[in-house]
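Asker: got a structure for you, letters missing:
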């Protein structure tokens, strides 16, 4: 078997081809001639900065030698954290994820680096280097000796957050895998985890689970608030938000669940309760004022929403004014406006015309709302399903089928079985009106849906 040329061999070959003496190449790279000589002789290890200087001097793109450097410095030689840490950062920043995976798989055999790797993963997470962070978190979790440690639980929490996709099966699998670790987290971080889990389960229509998590969140938040007031010396906040936020948000979840169960009076009562929670905050900070404003805005919008779903369309004009000032709520609002219109056979053409541009932006993915990607996807599917029903009820068949196919496309890509079935059922009632183009689009989507996907 032929061994791959080392970086040193590549460099020496380049110098011969370019007829460069050591001093000249030293001048080009900016590396001291004595240091460069020692590197080329193999008597001195090469730093990442020196590697980048040599690579640039040879006219190659940054990262050209990263795979070779990883093998030579961390697999074939004993790894040293002083060189490994900058290597991980450089690879993460230019997307050399395979290099990180290759080196980390080898390095984690030495458990002395677990703590440092976790700290780097946390820094990657904060900086938005999510794919690189995920590799480190998974390696640390696999190598964690103390299976009940808080660090392991935090790794699993980060993995859960980073594994979320638009595929509902993947999300459910990630949630089920993470949930047993919640109790091992810091007590305040548990509140973030419960909120994130409830958000995810709500996109799957698992309302009993959402309600259960909301009640548990309220219980744990109340306990943390009590402990906070009992402490003589205030500790720095660990949770992402002020504590009251989690109680208010959990009650908002309970209102949402009640609304989905068509218990609209109960939903309005919960809405009053979470608004009361935020109104009780004394001398709020700037951050708390922003959150209070957010919850009060949600409460106002949700009251219109639950009244509409109860059949009270007299609030629709006031809802228009609210949405004019709160564009981030439009995708959510129209799901329920159309649902109410379909349920009570009420004409909302004026509303659709008023916000036509916003709906078109949602359709063409130009519109970004305030919710996370999974929730946005869930609302997108429901919005165009309800819009399709509304158009079909108006006998606007061609437009209605187009909207239905829009919803089905996202259902298929997300493996949303329940909404797929609803779309297929509705299409079946109007299939004989579909154009050849629409039927072809529909058939392609059904073919994708019927092909089983095997996962390891």
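Answerer: Thanks, I have it. All figures in this text were calculated on a predicted structure; none of them were measured in a lab.

Asker: from here on, contacts and neighbour counts on C-alpha atoms
Answerer: Noted.

Asker: from residue 88, how far off is residue 123?
Answerer: Remark: distance between residue 123 and residue 88 (Cα to Cα, to the nearest Å) = 11 Å.

Asker: which residues in the stretch 51-200 of the chain form helices?
Answerer: 66-70, 81-94, 97-107, 114-127, 130-143, 150-163, 168-178, 187-202 (DSSP state H, counting those that start in this stretch).

Asker: can I get those helices in JSON lines including mean neighbour count?
Answerer: JSON lines is the format used below for the helices of the stretch 51-200 of the chain (neighbours: other Cα atoms under 10 Å):
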{"stretch": "helix 66-70", "mean neighbour count": "19"}
{"stretch": "helix 81-94", "mean neighbour count": "17"}
{"stretch": "helix 97-107", "mean neighbour count": "18"}
{"stretch": "helix 114-127", "mean neighbour count": "17"}
{"stretch": "helix 130-143", "mean neighbour count": "21"}
{"stretch": "helix 150-163", "mean neighbour count": "22"}
{"stretch": "helix 168-178", "mean neighbour count": "18"}
{"stretch": "helix 187-202", "mean neighbour count": "21"}
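
Asker: can I get those in TSV including distance to residue 371?
Answerer: Output for the helices of the stretch 51-200 of the chain, formatted as TSV (distance: least, Cα to Cα, whole Å):
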stretch	distance to residue 371
helix 66-70	38
helix 81-94	27
helix 97-107	29
helix 114-127	19
helix 130-143	19
helix 150-163	15
helix 168-178	16
helix 187-202	10
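
Asker: quick one, which of these is nearest to residue 35?
Answerer: helix 81-94 (16.3 Å; Cα to Cα).

Asker: and the closest one with helix 114-127, angle?
Answerer: 30 degrees (axes from the mean of the first three to the mean of the last three Cα atoms, to 10 degrees).

Asker: show me what helix 81-94 is packed up against.
Answerer: The contact analysis (3 or more Cα pairs under 8 Å, 6 or more residues apart in numbering; DSSP states H and E) places helix 81-94 against helix 48-57, helix 97-107.

Asker: at 10 Å instead, please
Answerer: Where contact means 3 or more Cα pairs under 10 Å, 6 or more residues apart in numbering; DSSP states H and E, helix 81-94 is packed against helix 48-57, helix 66-70, helix 97-107, helix 114-127, helix 130-143.

Asker: try this one next to it:
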């Protein structure tokens, strides 16, 4: 990051080559002529606002001088927070992440900036500048890695949530790295951290882990409820939701974990429990929003668990519920398909009824994290594949299988990839040339990834 030419020399050369007077360039750039003269002579440092005006006056792209500016002001000379703060903020606004990275690596030897960098990261996060915020959180966490501070734990929490994406391997790695820091967080913030961690493991299908985290969430919520009065001013509350929501949600997580392990009677018991926990006396407007959410989940999951226990008579009521609650279409269809595959029921009419709506609903789910949504969609495709193959509808089944495999590869979900490959091998002898071609292309992408011949991200159009 050592500049071969200084910003001052750039400005001076530009003015000379353009044939401008100092006053004329001052007029077109909006920087006072005296200030401009002092900057060129090196007797006055360049402020960020002045640098942006000069860059604009020279008709250069925004941030053109930021790398040189970072080297001159924060590497070759002692940095001052009054100048460093606006520089980092402007780099975040212009997505100049490399400039941020190089500068914070140099300035963190002075630990007096750690607190300011953390607060700045919090502000960037609020403004949606997530990439820049993550870099600052990682810098602070590295500087405090031998501490046992709440700030370190909060940095790790922020890094965890900002790390979550479509790659399930990366999500697992982020979850494992973050988990040891939970108990260092503020007691209230721990509730959101456990919830987020449990949701991540839910998408990863670590059912035992989900159940254990749900137990922890319930116990910590009960302790807080025992000595925390309901706050009338939400600005004083650290938790994202009212306390009763966490205890109810912990039981929703338990019911989901039990369901995925085939323990439907237990799942129904936890469903009844979270339904009772949402009966709040004198609920306010915010409370009512979550009461209504849990009411909907109670109804939907009651249908599901009874259906999975063999009660086929509940299906018409379940279908009617779907028609009234379009946002629950995808999870409901997964449940109906699973029951049909388990009990060998014919649900062609239901698939036909909702088939055109499934794809559009995937991007409009409410109440689920992105990771859970993606996992849910792949589960739907897999269950639909199995349904058609079980009914000897091979062309449609293999078509859905290729769709499922493609989506599983995108998020690197090894469990579903292996399941899809096993199904394909079982039915390979009846696959047509088009299906064989699709399968070969997908497997070539997988092989390229493991050979590391390309960027480690699948490229499936």
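Answerer: Cool, the structure landed. Note that the coordinates shown come from a computational prediction; the quantities given were computed from them, not determined experimentally.

Asker: so after superposing, what's the score?
Answerer: Laid over one another, the chains give 0.94 as their TM-score (TM-score structural alignment, normalised by the length of the first structure), with 451 aligned residues with a Cα RMSD of 2.2 Å.

Asker: what's the burial count for residue 282 of the first structure?
Answerer: 8 (other Cα atoms under 10 Å).

Asker: correction: residue 366 of the second structure
Answerer: 12.

Asker: residues in contact with the residue nearest to it when sequence neighbours are not counted?
Answerer: Nearest non-adjacent residue to residue 366 of the second structure, counting by Cα to Cα, 6 or more residues apart in numbering: residue 327, 6.5 Å away. Counting by Cα atoms under 10 Å, 6 or more residues apart in numbering, residue 327 of the second structure touches 361, 362, 363, 364, 365, 366, 367.

Asker: from those, keep the buried residues only.
Answerer: For those, a burial check counting by 16 or more other Cα atoms under 10 Å picks out 361, 362, 365.

Asker: let me see the contact set for the first one.
Answerer: Counting by Cα under 10 Å, 6+ apart, residue 361 of the second structure makes contact with 326, 327, 328, 329, 330, 377.

Asker: please, which helix or strand holds it?
Answerer: helix 348-362 (DSSP states H and E).

Asker: go through that helix and flag the buried ones.
Answerer: In helix 348-362 of the second structure, counting by 16+ other Cα under 10 Å, buried: 354, 358, 361, 362.

Asker: ok, the second one - contacts?
Answerer: I take that to be residue 358 of the second structure. 326, 329, 330, 333, 351, 377, 380.

Asker: if we go to 7 Å?
Answerer: residue 330 (Cα atoms under 7 Å, 6 or more residues apart in numbering).

Asker: quick check, central residue of the second structure?
Answerer: Closest to where the C-alpha atoms of the second structure average out (Cα atoms, centre = their mean) is residue 164, at 4.1 Å.

Asker: my guess is that residue contacts residue 171. True?
Answerer: Yes - between residue 164 of the second structure and residue 171 a contact is recorded at 5.3 Å, counting by Cα atoms under 7 Å.

Asker: quick one, strands of the first structure?
Answerer: Applying DSSP state E to the first structure gives no strands.

Asker: what subset of the contacts of residue 361 of the second structure is buried?
Answerer: Here, 16+ other Cα under 10 Å leaves 327, 328, 329, 330, 377 buried among those.

Asker: can you put the residues you listed in JSON lines and add distance to residue 242 of the second structure?
Answerer: Formatted as JSON lines, these follow (distance: Cα to Cα, whole Å):
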{"residue": "327", "distance to residue 242 of the second structure": "23"}
{"residue": "328", "distance to residue 242 of the second structure": "24"}
{"residue": "329", "distance to residue 242 of the second structure": "27"}
{"residue": "330", "distance to residue 242 of the second structure": "28"}
{"residue": "377", "distance to residue 242 of the second structure": "30"}
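
Asker: give the aligned range of stretch 436-445 of the first structure in the second structure.
Answerer: Residues 433-442 of the second structure are matched to stretch 436-445 of the first structure when aligned by TM-score structural alignment.

Asker: and stretch 323-338 of the first structure, how far out from the chain's middle?
Answerer: In terms of Cα atoms, centre = their mean, to the nearest Å, the gap separating the centre of stretch 323-338 of the first structure from the centre of its chain is 22 Å.

Asker: an error on my part: the question was meant for stretch 150-161 of the second structure.
Answerer: On Cα atoms, centre = their mean, the centre of stretch 150-161 of the second structure falls 15 Å from that of its chain.

Asker: again, but for stretch 359-372 of the second structure
Answerer: 13 Å.

Asker: and the end-to-end length of it?
Answerer: Stretch 359-372 of the second structure: ends 16 Å apart by Cα to Cα.

Asker: stretch 301-317 of the first structure too?
Answerer: 12 Å.

Asker: got the buried residues for that stretch?
Answerer: Those buried within stretch 301-317 of the first structure under the rule 16+ other Cα under 10 Å are 301, 302, 303, 304, 305, 306, 307, 308, 309, 310, 313, 316.

Asker: and if you look at stretch 272-289 of the second structure?
Answerer: 272, 273, 274, 275, 277, 278, 287.

Asker: distance to residue 100 of the second structure added to those, as JSON lines?
Answerer: Shown next, in JSON lines, are those (distance: Cα to Cα, whole Å):
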{"residue": "272", "distance to residue 100 of the second structure": "51"}
{"residue": "273", "distance to residue 100 of the second structure": "49"}
{"residue": "274", "distance to residue 100 of the second structure": "46"}
{"residue": "275", "distance to residue 100 of the second structure": "48"}
{"residue": "277", "distance to residue 100 of the second structure": "47"}
{"residue": "278", "distance to residue 100 of the second structure": "46"}
{"residue": "287", "distance to residue 100 of the second structure": "42"}
